[in-house]
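Novice: Mind folding the following:
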Amino acid sequence: MQVHRLPALSDNYIFLLHDPERRIAAVIDPAEAIPVLHCLKELGATLVAIFNTHHHADHVGANTALLQRFPDAVVYGGAEDRGRIPGQQVFLHEGDRVSFGDRTAEVLFVPGHTRAHIAYYFSPNHPDEMGDLFCGDTLFAGGCGRLFEGTPTQMVSSLSKLRALPDTTRVWCAHEYTLKNLEFALSVDGNNADLQQRFVEVKSRPQPFRSNGSFYAGDRKAN
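Specialist: Below is the predicted model:
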């Protein structure tokens, strides 16, 4: 399974999963249709699934447009989001499993950002491979999602659940908040040497989004 990271809106990422052998694709949290459609065209792939982590418009905004182009695609989301995700057909609970290509994901219930938020953890097929976590707005580099519907207690529990995943897990966060998160973290924990080092590393790199929201740097694909 290949993962393509597509920029969207002013600071979002859409993740497109590609099975090159079957020439099929799935998309996670499509905020906009155009980046997804362009990537599908480049890959020559057919969209077969939409995996949503929660109902916010910057994560489901392209569901309807993509279904118009690919009416057979199946839309997945959390059971508690019933009626809030456009086109949702599958209502997932903690511990459910979904498959794409040769990989299977476990569904994790991670409320906090919203009351219905879920995440998808694709475990590796072999011990020497990486797992892949698509966590929506629950976990970011250097921070976590804002609490809209959930409670601090729920968010701590959700983050603890994600922390328990194997160390060999790639975390695919839905927004590019890294620098701002680290700046805030240092404002409350300024003597933390690990935070200081991480901030210097991130600050020295080209930032993925310009001030006008356009994308100009950063990795787009991981095999």
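
Novice: contacts and neighbour counts: CA atoms only from here.
Specialist: Will do.

Novice: which stretches of this structure form strands?
Specialist: Along the chain, counting by DSSP state E, strands occupy 2-8, 12-19, 24-28, 46-51, 74-78, 90-92, 97-100, 103-109, 118-122, 131-134, 139-140, 143-144, 169-172, 221-222.

Novice: Next, the angle strand 12-19 makes with the third one.
Specialist: What that stands for is strand 24-28. 160 degrees (axes from the mean of the first three to the mean of the last three Cα atoms, to 10 degrees).

Novice: helices or strands up against strand 24-28?
Specialist: Packing contacts for strand 24-28, counted by 3 or more Cα pairs under 8 Å, 6 or more residues apart in numbering; DSSP states H and E, involve strand 12-19, strand 46-51.

Novice: Swap in 10 Å and give it another go.
Specialist: strand 2-8, strand 12-19, helix 33-43, strand 46-51, strand 74-78, strand 97-100 (3 or more Cα pairs under 10 Å, 6 or more residues apart in numbering; DSSP states H and E).

Novice: related to what we said a few turns ago, nearest to Asp189, of the strands of the chain?
Specialist: Of all the strands of the chain, strand 143-144 sits nearest to Asp189, with 12.9 Å by Cα to Cα.

Novice: Second chain to compare with the first, below:
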Amino acid sequence: MPMEIVRIPVLSDNYVWLVHEPVSGETMVVDPAVAEPVLAEADRRRWRIGQIWNTHWHPDHTGGNAAIKAATGAIVTGPAAEAERIPTLDRTVREGDRVRLGEAEAQVLEVPAHTAGHIAYHFAEEEMLFIGDTLFAMGCGRLFEGSAAQMHANMTRLAALPAETRVYCAHEYTLSNGRFAVTAEPGNGDIAERLREVESLRASGEATVPTTIAAERATNPFMRASSVEALAALRAAKDNFRG
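Specialist: Here you go, the predicted model:
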């Protein structure tokens, strides 16, 4: 039976992911910015949250940890490199570690650049990736604590994952990213077509994620960047983009 994944929009543009493994009945939440909508959705579905998985320390990814933990007794897992900045952590993980949700197993990938200890959770068998703020639909995270070289390495690594892999990022940034992407690659017809689709979805109030590795290979300028220098130039341009 496939895992059930619920997208919970919170704050201005965050997505919290509620993940249920039906064989065991176990449920976890990825990067809860706040607690109340997450607890309410789990209660509505009669799911009991047993775990919280954090990708990095930023408050809009960890702000709900304490309240969810208090309400459910959930075990909180997150990056070892950022343990001092996530006081609610019960378990720290690093590159190559394995974490389980019932019958499903994910591998921890270290993907620093947005923050120094940023991690992702890759369910290889289920072809799912919870990537936090490293990779977005048609974009990538800002380089707050890392380098363009690190982000370029991340993009190369993620591009090598199976094309069908579904990518669950933590923000609804696709419209802005798409508008930038068409300026970065004006001759890319795939980007132009995808932007039209995104504009239609957002006009209807619909979400644009999850995305897939295949879609990002074709339409994400950061994943398509040929060098560290090219990615650095794109990131600098995007940081100043007002589109």
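
Novice: Give me the TM-score for this pair.
Specialist: Aligned and superposed, the two chains score 0.88 in TM-score terms (TM-score structural alignment, normalised by the length of the first structure); 208 aligned residues with a Cα RMSD of 1.8 Å.

Novice: now the helices and strands packed on strand 24-28 of the first structure as TSV including distance to Ser187 of the first structure and mean neighbour count?
Specialist: Listed next are these as TSV, based on distance: least, Cα to Cα, whole Å; neighbours: other Cα atoms under 10 Å:
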stretch	distance to Ser187 of the first structure	mean neighbour count
strand 2-8	29	21
strand 12-19	25	24
helix 33-43	36	16
strand 46-51	35	23
strand 74-78	35	23
strand 97-100	40	15
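
Novice: Longest helix in the second structure, by number of residues?
Specialist: helix 189-203 (DSSP state H).

Novice: So which elements touch it?
Specialist: Using 3+ Cα pairs under 10 Å, 6+ apart, helix 189-203 of the second structure sits against helix 174-184, helix 213-219.

Novice: To what extent does the longest one diverge from the first structure after superposition?
Specialist: In the superposition with the first structure, the aligned residues lie an average of 1.0 Å away from helix 174-184 of the second structure, counting by mean Cα distance after the TM-score superposition for the first structure.

Novice: Contact partners for the corresponding residue of the second structure for Val3 of the first structure?
Specialist: Under the alignment (TM-score structural alignment), Val3 of the first structure maps onto Ile5 of the second structure. Counting by Cα atoms under 10 Å, 6 or more residues apart in numbering, Ile5 of the second structure makes contact with Trp17, Leu18, Val19, His20, Glu21, Thr27, Met28, Val29, Tyr168.

Novice: Filter these down to the ones also in contact in the first structure.
Specialist: Of these, the ones still in contact in the first structure (both residues aligned by TM-score structural alignment, their matches' Cα atoms under 10 Å) are Trp17, Leu18, Val19, His20, Glu21, Thr27, Met28, Val29, Tyr168.

Novice: one step back: in JSON lines, list the helices and strands packed on helix 189-203 of the second structure along with mean neighbour count and distance to Arg235 of the second structure.
Specialist: Output for those, formatted as JSON lines (neighbours: other Cα atoms under 10 Å; distance: least, Cα to Cα, whole Å):
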{"stretch": "helix 174-184", "mean neighbour count": "21", "distance to Arg235 of the second structure": "10"}
{"stretch": "helix 213-219", "mean neighbour count": "21", "distance to Arg235 of the second structure": "15"}
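
Novice: Take those and write them to CSV, including distance to Ala74 of the second structure.
Specialist: Shown next, in CSV, are these (distance: least, Cα to Cα, whole Å):
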stretch, distance to Ala74 of the second structure
helix 174-184, 31
helix 213-219, 31
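
Novice: And those helices: which comes nearest Val93 of the second structure?
Specialist: Here helix 213-219 is closest among those (Cα to Cα), at 24.2 Å.

Novice: Could you name the helices and strands sitting against that closest one?
Specialist: So helix 213-219 of the second structure, by 3+ Cα pairs under 10 Å, 6+ apart, packs with strand 135-136, helix 148-159, strand 166-169, helix 174-184, helix 189-203, helix 221-224.

Novice: Please identify the most buried of these.
Specialist: strand 135-136 (a mean of 27; mean count of other Cα atoms under 10 Å).

Novice: mean shift of it relative to the first structure?
Specialist: Mean deviation for strand 135-136 of the second structure: 0.3 Å (mean Cα distance after the TM-score superposition for the first structure).

Novice: and that strand, how far from the chain's centre?
Specialist: Strand 135-136 of the second structure sits 6 Å away from the centroid of its parent chain (Cα atoms, centre = their mean, to the nearest Å).

Novice: cool, stretch 162-179 of the first structure as well?
Specialist: 9 Å.

Novice: residues in the second structure matched by that stretch, start to end?
Specialist: Using TM-score structural alignment, stretch 162-179 of the first structure pairs with 158-175 in the second structure.

Novice: likewise stretch 188-202 of the first structure?
Specialist: The aligned range for stretch 188-202 of the first structure is 184-198, by TM-score structural alignment.

Novice: So which residues make contact with the matching stretch?
Specialist: Taking Cα under 10 Å, 6+ apart as the rule, stretch 184-198 of the second structure contacts 138, 174-183, 200-201, 203-204, 206-209, 215-216, 218-222, 234, 237-238.

Novice: I'd like the kept ones among the contacts of Ile5 of the second structure laid out as TSV, including distance to Glu103 of the second structure.
Specialist: Below are these laid out as TSV (distance: Cα to Cα, whole Å):
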residue	distance to Glu103 of the second structure
Trp17	18
Leu18	16
Val19	13
His20	11
Glu21	7
Thr27	11
Met28	13
Val29	16
Tyr168	20
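
Novice: What's the match for Gly96 of the second structure in the first structure?
Specialist: Using TM-score structural alignment, Gly96 of the second structure sits opposite Gly95 in the first structure.

Novice: Now its match: closest residue in space that isn't a chain neighbour?
Specialist: Val107 (5.3 Å; Cα to Cα, 6 or more residues apart in numbering).

Novice: per the alignment, Cys140 of the second structure corresponds to what in the first structure?
Specialist: By TM-score structural alignment, Cys140 of the second structure lines up with Cys144.

Novice: Enumerate every residue touching its match.
Specialist: Gly112, His113, Asp137, Thr138, Met155, Val156, Leu159, Cys173, Tyr177, Asn181.
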